[in-house]
Every structure is written in C-alpha cells, then in structure tokens.
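# would you be able to build a 3D model of this:
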Amino acid sequence: MQQKKSPSHGRLAGQERRDMRLSIRLRTILALNVFVIGLSILLGWIAQDVAGRVVEERFVKEMVGSASGFLRGRSYPKSNAMMGYLRELFHAEWIAAEENPTHIAGSSLSDPLTEDFQRKAADLGTSGVVFLGGQRYRFDSASVDAADVRAPRASQGRLYMLVPDAQFQQARQRARASVARVLWPAAGAATLIAMLLSFSITRPIRRLANEMDRLTDAQGPSDPAERALAARRGPKEISRLTRSFHELLDRLGAARLRVAESERLATLGKICLSVAHELRNPLSGIKMNVRVLKDRADLKDDPGIDAILREIDRMGLYLNELMTLAPGDGPLSREPSTAPTKLSGLAESVLTILSGRCRHARVAVERHFPAEEPSVLADANQVRQVMMNLMVNAVEAMPGGGTMTLRIQSAPTGIRFSIADTGKGVQVRDGNLFEAFSSGKSNGVGLGLYLSRQIIDRHGGHIGYDSSPGGAIFWFELPIQTENAKRQAEPAGNEPS
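I've put the predicted structure just below:
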C-alpha cells in the first residue's frame, strides 16, 4: 500500500528547495561582486600607476622642452636669477649646467640641495628620478646654448627641470576618487547581473527537482516535448546536465523493460524445463527401443529406422534448446565446456539430422569448407544447437525449395560460419531480430535466434545477418584456437614432462 505524504512533508521539501535556490543565488551574487570589485580595484590601481607615470614623464618632458626652446637662441644667462624666474613661471625647480654636468651655472634650489645634485649629476642620465634631501624628484633635461658672463662665447650646456613627487599626489588622489566613483555603480551592476545569472541557473535546476519529485510520486517522466524544450533552455552546463538526466531516465525505462523481459523469460524457462523433463524420459526410451530394433538382422540397413533416429536426435536438440531457458541451472547459466572443435564437423552432424527434411522441402545443400580448417575453442553441443537453429530457419525460408549454402571462411576476429538461403529475405516487424520474442516469421516464437546470440556471446564471438530480396545470410564468428589456448585445453596428463 502506498504511503500518503503528509502536508508537513511537502512543506519541508518545498522549504529545502527554496533554501537550495537561495544558497546558489547568494553564492553567485557574492562571487560576482567580489570578482568585479577586486578587478576594479586592481585595474584602477594599475591604471592609476601606469597613467600617473606616463603623465608625469610627459608633463616634465613638455615643460623642459618649452623652457629649453624659450632659452635656445637667446643670450639669457644661466644664473640663479634666471633659474628662479623659470621656477616662478613653470612651478618647478631648475638647474643649468655646463658641458660637464657637475659644473653648475645656476640653480633654483637651495645650496645644500644644489650641492647634493652636483654630487649625483655625473651618474644621472638625461631623465629619471633623483632623491635630494630625502625627497623624490622626477627630472628631465635638454641641451641649450646660452650666454655665459664668464666666457666671451656662447657655451653648450644642459638645462634640468626637477618636479617634486608631492606635486603629483593631488592628481593621484583625484584618480583614486574617480575609481571609487566607478566602483559603486559597478558593484550594483554586478549584483543585478548576478541575480539574472542565478535565476537562469536555478530555473533549470528547479525543473530537474520537479522531475525527480514526479518520479518519486510514481507519476512517470514528463512529456518528451517538454523535456526537449527544458534541455535547450538555461546555460550550456545546465542544459547538458538536463540532457544527461533525461538520458538516465531513458536508460531506467529500458532497464525496466529488460527486467520485465527477464521475468517473462524466467516464467517461460520454468515451463520449458518442466516440458523438457517430461519429454526426455519417454524419448530416451523410444530411442533405446529403436536401437534394439536396428540391431536385428532384417532391420539393420532399414532407412526408416535411420530416419527415426535422426528425428529423435533433432528432438533432443530442441529439448536442449528449451532447457537453455531454465533459470539458475540452465546451460546458459554455466560456462561453456570448450574444446578444440572443427565447425565443418559440427555442420555435417547437423546436416545428417536435417537431410530428410531438406529432401522433403526440395532444398539443395552446397558446402564450401576449406581443406585446412583451423579449430575453434567451443562447446560442441551449444554451437551445434546454433547451427541447427540457423539451418532450420534457412529451410523454412524456402517453402518452394531452393539452395542452402554453407560456408566457412576466415574473418578479422576468427572463423566465420555462414548459412545463405535463396528465400525472400528477412522482414523484421518489431525490434531487433536477436531479441527475445522477436521473429521475422508469422508463426515464429522468437527464441531461436535469441538463444543463438546468447551462446555465441558466451563464446566471445559475434553473430549477425545480411538480408536482401534474393535471400538472407546468417553468420557467426568464433575466435581461432591459439597455441596458448590449445595448451590450456589439453589434459594435464598430455603435458610434456
């Protein structure tokens, strides 16, 4: 009896689903906000640092270029007074040096700072950073010709401009304020985007949760069209998860069908086992009495007695086939008792049993067996049963007579045994021909080919068919007996000492 769910159970389940959605949403929002804010701070700091350096260098270079252009070509003295004038004009410190940079002609700096610069001038380049009196200066320079009161001719020298780092701090602070003004709208936009993303992620997950609830309530899977639409919505990963979940549902449905089929086979197997046991005992008695009759002198060469024995053997094979359906202790539930076997010999033994039936059905038999045929490791009784099923099907496919061709040839995976008929081909009405209860004949049960496939699979082989309007070819392949397998199959007493 199905247990009815209480309303509190439904409320708890709904609360758990809401908590799950909220958790995913919060994690998405927090993760995206942290990422956007951190990235904004990092990019702002990098942009501020890089842009500040570029602006500082360009600012200093442009000012020193302007000053050198102002002085070049004019007879202005390179004196302290002129450097002080330039400081008032450009709001920066200036130093004029001779061709030797350690010879200072004029400076707007104090004497201690000027002497400090003079000591470091020989190691300085044309631009860069210098520390004077513990303060950081960014400097640049340009060559300039100017009159010198101590020389009767114009002298070649270099004009240095020094800007203290404190003058750039205000610009950096404005850049930080700009980054902060951008940061809050970015965080708001990130929150909105994260909410939209979280909804797009949780919506397909809620659909999957509803699908699971539907399965739990034994309502069955949803409509295929609705499932296909759900698989196309949402992010790529969620869509993939949805498709995988639906594939899992399909496999579950197929597994249920296989379980139902197994139950049917188990029931049928029990019936077949009972019937086979009831028939085998009287059949054995009949066969024994026929052999006794055959031993009589007047019936030793009677063809009718031989025909009776062949039909008894054929019935024995059919009873063995019925017993393979028995659950638990049937032949298919045990490992095959393999031994080196020639397929041609098995085929001839089956043809001996079916010879009378072939003559009655006007079916000619053609054999194409190689002279040197390799052996296969097989259970002779089980493989003979497969051959019997395939040959009987071939004879029944030619009710008006025809030709049945048996062929043994090599294959990439071993040895192939094929049976070709000249009938009308195979017409499968429903499902795979080798599945249980699937038959191409109107009066077929659909167990012969199913059992044949089970036997060949347990031997590590393959079975299949090719069909055309001019007939069908059924075949199976078995691995060739290797030397290692041959040694393993030999009895212990035959091993060399």
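
# only C-alpha atoms for contact and neighbour calcs from this point on.
Will do.

# so which residues of the chain form strands?
Using DSSP state E, the strands of the chain run over 93-97, 104-107, 127-132, 135-146, 155-164, 339-341, 363-368, 376-378, 402-411, 414-420, 462-468, 471-478.

# what's the closest of the ones you listed to residue 277?
Of all the strands of the chain, strand 376-378 sits nearest to residue 277, with 25.6 Å by Cα to Cα.

# follow-up on the earlier one: nearest to residue 16 among the strands of the chain would be which one?
Across those, residue 16 has its closest neighbour in strand 462-468 (51.2 Å, Cα to Cα).

# just the buried residues of that closest one, please?
Buried residues in strand 462-468, defined by neighbour count with 16 or more other Cα atoms under 10 Å: 462-463, 467.

# what's the closest of those residues to residue 487?
residue 462 (24.2 Å).

# neighbours of the nearest residue to residue 321 once chain neighbours are set aside, how many?
Spatial nearest neighbour of residue 321, excluding adjacent residues (Cα to Cα, 6 or more residues apart in numbering): residue 385 at 7.1 Å. As a burial measure, residue 385 scores 23 neighbours (other Cα atoms under 10 Å).

# measure residue 385 to residue 275 for me?
According to Cα to Cα, to the nearest Å, residue 385 and residue 275 sit 18 Å apart.

# again with residue 261
In terms of Cα to Cα, residue 261 sits 21 Å off from residue 275.

# now swap in residue 488 and tell me
Residue 488 is 38 Å from residue 275, where distance means Cα to Cα.

# go on, residue 50?
Note on residue 50: its distance to residue 275, by Cα to Cα, is 94 Å.

# residue contacts, residue 56?
Contact analysis of residue 56 by Cα atoms under 8 Å, 6 or more residues apart in numbering lists 138, 168.

# 7 Å instead, please
The contact partners of residue 56, taken as Cα atoms under 7 Å, 6 or more residues apart in numbering, number zero.

# for it, give its distance to residue 127.
Distance of residue 56 to residue 127, computed by Cα to Cα: 12 Å.

# same question for residue 39.
According to Cα to Cα, residue 39 and residue 127 sit 33 Å apart.

# show me the helices in this protein, by range?
7-71, 80-90, 111-120, 166-216, 224-232, 236-294, 303-323, 343-360, 380-396, 448-458, 483-489 (DSSP state H).

# this one as well, want them side by side:
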Amino acid sequence: MLQQELLENISTGIVGLDADLCVRFLNPAAEAMLEMSSARIAGQNADMLIAMPQTWVETLQQARREKHAIVRRGLTLRLHNGSETQVDLVVTPLQDGGPLAILAELQAIDRLLRISREESLLSAQEATRSVIRGLAHEIKNPLGGVRGAAQLLARELPAGELHEYTEIIIREADRLRDLVDRLLGPNTRPTFELLNIHEILEHVCQLIRVEAAGHLQLDKDYDPSLPDIQGDRPQLIQAVLNIMRNALEVLSEQTDARLQVVSRSQRQFTIGSKRHRLVCRVDIIDNGPGVPDALKPSLFVPMVSGRANGSGLGLSISQSIINRHGGLLNCNSEPGNTRFSIYLPMDATHA
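Below you'll find the model as predicted:
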C-alpha cells in the first residue's frame, strides 16, 4: 500500500507490466505523459500505450530477456493523438515473483526543458512589471503637476481661444494617465472565491459571439468533471476575454474563422518552481495565420503588437492576471493552429 502511494506521488512516469508485457499499472505522472488512463489500458499489451511502438516494445523485451535494467536516452514516443514527447527510459525487470514483472520509468526531457523555459519566462515577466511600475511612478507624478498647472492657468486666462490650449494639455495628460494605468493592469488585488471555470468561459463565449456577429465558428469541448477553482471572477473574465478578443481580431479577414475552447485537468504539473498535483488547463485555439516568429519572444511584453492598430496590452494584462492566480499563460503557434494555454492550480490556497 505504501509502495503504491509512493508511485502515485512521484513526478516520474511509472508503467508497471506483467511477464507477458501487459499493462497493470500507470501512476498519475505516466497517465499525464502518455494521455492514457490506467483504467482504460489495464490488461492490454504494452504496444497499445503509444503509436509506432517498435523501439518501446523491443526495449521491454530486451530487459525481460536479459534480466537487467535497460536505459534509452532521448527516446521519442509518438502518442495516439499525434503529438510526440521525448523521454529518458529506464526499464527494470523485477525479481520478487509478484504480479508486476517489469517497471518502466519515463522521465520527460521536454518537460524539464519546458519548466526551465517557463521559469525564465516568469522571471522576465516579473522584471518587466518592476520596470513598468517604476516607470509609471516617474510618469504619473510630474503628469499630475502638468495637469494641475494647466487647470490653474486656465483660471487666470481671459475667456477666449487660449482656453483651447489648456484643454488640450489637460486632455492629453488624462490620456497618458489612462495609458499608464492600463500598462499596470488591474490595480486591485484578486478577491478569491470558489468559481466554476466553465461559467467564466461561457460568459466570455457569449460576448465573443456578439462581437463576431456571425463571422466566427465557436466550438467548445469542456471536461464537466473539473472541480471549482479559487479565483477572482472579474479578473479571470478579463484575462480570457483579452485572449479570445485577440484571436477574433486576427481572424477578422478569414472566411473560415474558427475558435475552439477546451478545458481539461492535468496532473503533476509544475508552474515556476512549484509542482501541483492537479491544475485546470484551458486551451483557446484559433486557425489563424499564426504568430510571426519575430514576435514570439516578446509576445507578452507590453506595447508589443503584430497589428498596426493593436495596443499590445491585452496579452500582457492577461498574463499578469493569470500569474496573480499562481498560474501560467503560454502560447504555441504555427500557421493554422495557435494555442493559448491557461494553467490554474486547483490545489492552491490564497489568503
């Protein structure tokens, strides 16, 4: 019982097989890695776990035949959904004569690279926000003085055309102040409460349908078993709306515009330096032209936009909101398939 509990709580994927190479056990990390449930695959042959399983099965057979551990570094596994994952594979034959004859350990290499990349991304985003906060302070203080001086000057001037100039100064000062406030994102701390993520997604989908005015095919694929999460409803609505509105603008000139919203749970997922037993993942997928390669490194940087009329603030604000919820927002894009993925912890507690 203790061994079972240990296997279920480690981040390495573990596949237990009997002497006939039939699957008897997958721990949660292996289920997430192979996108296969233990209940569904139990009793089936190991070659059913992945597509194109030749090297995988040969390694298992070799370990069974030679009765010692076999290691394969950088093995590429193709999953049944068409995606690929790179792993370090260690196959160990067991000698105790129990129901399990072989243990296969799967350490995802791409997952480690992803974690390192995300830690760098979170660090860069925090540095960017610190710079913006400092810049906002330096701008808003003298801006308030300029506006106040313009108001005092307007009172002293005789009525006439000169008032037009002070009105311009006040109006432009207000515009700059609003821009700085938008750069800073939401100016209130999140108020956390239990939320149904699908209620938020449905609310945003209704808004997008109205804005699209029949121009968009909107598909939804929800996991109804997802439990409630801790979050700030208005802020999460704003984060999702910014992403979907950004996609809608990209698709505006496309006749076959399609947007898909998918919700799933994901086990043993690391955000920054913290590993969560369970996270809520929301994918927002569009079939637009994709993010230009030159824009990808700075996609979430404020004031950076790939559109002539874009403000470059929507995605930055969404990333800031998701980060405040202890989550992560990232993007994978190629022509015809751009996927923004929101990860929100379902085991998080907030003060």
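
# what's the TM-score here?
The TM-score (TM-score structural alignment, normalised by the length of structure 2) is 0.45; 181 aligned residues with a Cα RMSD of 3.6 Å.

# which one of the strands of structure 1 lies nearest to residue 118 of structure 1?
Using Cα to Cα, the nearest of the strands of structure 1 to residue 118 of structure 1 is strand 104-107, at 7.0 Å.

# determine the longest helix present in structure 2.
helix 109-156.

# could you identify the helix or strand that succeeds it?
Later in the chain than helix 109-156 of structure 2, the nearest helix or strand by DSSP states H and E is helix 162-184.

# what's that following helix packed up against?
The contact analysis (3 or more Cα pairs under 7 Å, 6 or more residues apart in numbering; DSSP states H and E) places helix 162-184 of structure 2 against helix 109-156.

# tell me the angle the helix it packs on makes with helix 162-184.
Comparing the axes of helix 109-156 of structure 2 and helix 162-184 via axes from the mean of the first three to the mean of the last three Cα atoms, to 10 degrees yields an angle of 160 degrees.

# what packs against helix 109-156 of structure 2?
Secondary-structure packing of helix 109-156 of structure 2 (3+ Cα pairs under 7 Å, 6+ apart): strand 84-93, helix 162-184.

# TSV for the ones you listed, including distance to residue 153 of structure 2 and mean neighbour count?
Output for those, formatted as TSV (distance: least, Cα to Cα, whole Å; neighbours: other Cα atoms under 10 Å):
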stretch	distance to residue 153 of structure 2	mean neighbour count
strand 84-93	67	19
helix 162-184	7	15
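
# out of those, flag the one nearest residue 286 of structure 2.
Closest to residue 286 of structure 2 of these, according to Cα to Cα: strand 84-93, at 21.0 Å.

# other residues contacting the closest one?
Strand 84-93 of structure 2 is contacted from outside by 60, 63-64, 67-78, 101-110, using Cα under 7 Å, 6+ apart.

# drop anything exposed from those residues.
In terms of neighbour count (16+ other Cα under 10 Å), the buried residues within these are 60, 63-64, 69-71, 75-78, 101-109.

# circling back: could I get the strands of structure 1 in JSON lines, plus columns for distance to residue 287 of structure 1?
Formatted as JSON lines, the strands of structure 1 follow (distance: least, Cα to Cα, whole Å):
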{"stretch": "strand 93-97", "distance to residue 287 of structure 1": "128"}
{"stretch": "strand 104-107", "distance to residue 287 of structure 1": "134"}
{"stretch": "strand 127-132", "distance to residue 287 of structure 1": "116"}
{"stretch": "strand 135-146", "distance to residue 287 of structure 1": "118"}
{"stretch": "strand 155-164", "distance to residue 287 of structure 1": "122"}
{"stretch": "strand 339-341", "distance to residue 287 of structure 1": "27"}
{"stretch": "strand 363-368", "distance to residue 287 of structure 1": "27"}
{"stretch": "strand 376-378", "distance to residue 287 of structure 1": "27"}
{"stretch": "strand 402-411", "distance to residue 287 of structure 1": "29"}
{"stretch": "strand 414-420", "distance to residue 287 of structure 1": "30"}
{"stretch": "strand 462-468", "distance to residue 287 of structure 1": "33"}
{"stretch": "strand 471-478", "distance to residue 287 of structure 1": "32"}
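
# out of those strands, nearest to residue 81 of structure 1?
Minimum separation from residue 81 of structure 1 across the strands of structure 1 (Cα to Cα) falls at strand 104-107, 7.7 Å.

# how far off centre is the closest one?
In this view, strand 104-107 of structure 1 has its centroid 76 Å away from the chain centroid, taken as Cα atoms, centre = their mean, to the nearest Å.

# and it, what does it pack onto?
Looks like strand 104-107 of structure 1 contacts helix 80-90, strand 93-97 (3+ Cα pairs under 7 Å, 6+ apart).

# ok, and the closest non-adjacent residue to residue 323 of structure 2?
residue 329 (7.8 Å).

# of the strands of structure 1, give the one that comes closest to residue 247 of structure 1.
Distance to residue 247 of structure 1, taken as Cα to Cα, is lowest for strand 462-468 among these, at 27.5 Å.

# which outside residues touch that closest one?
Strand 462-468 of structure 1 has contacts (Cα under 7 Å, 6+ apart) with 425-426, 453, 456, 472-478.

# state the pair within these that is farthest apart.
Put simply, by Cα to Cα the two of these set farthest apart are 425 and 478, 24.4 Å from each other.

# picking up where we left off before, rebuild the contacts of strand 462-468 of structure 1 as TSV, extending it with neighbour count and distance to residue 184 of structure 1.
Below are the contacts of strand 462-468 of structure 1 laid out as TSV (neighbours: other Cα atoms under 10 Å; distance: Cα to Cα, whole Å):
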residue	neighbour count	distance to residue 184 of structure 1
425	19	77
426	20	74
453	20	71
456	19	72
472	20	77
473	21	77
474	19	76
475	20	75
476	21	74
477	25	73
478	25	74
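
# ok, those residues vs residue 198 of structure 1, which is closest?
Nearest to residue 198 of structure 1 among the contacts of strand 462-468 of structure 1, counting by Cα to Cα, is residue 453 at 51.6 Å.

# surely residue 239 of structure 1 touches residue 228?
No: if you go by Cα atoms under 7 Å, residue 239 of structure 1 and residue 228 don't touch, sitting 9.9 Å apart.

# tally of neighbours for residue 247 of structure 1?
Neighbours of residue 247 of structure 1 using other Cα under 10 Å come to 12.

# gap between it and residue 120 of structure 1?
Separation of residue 247 of structure 1 from residue 120 of structure 1 (Cα to Cα): 78 Å.
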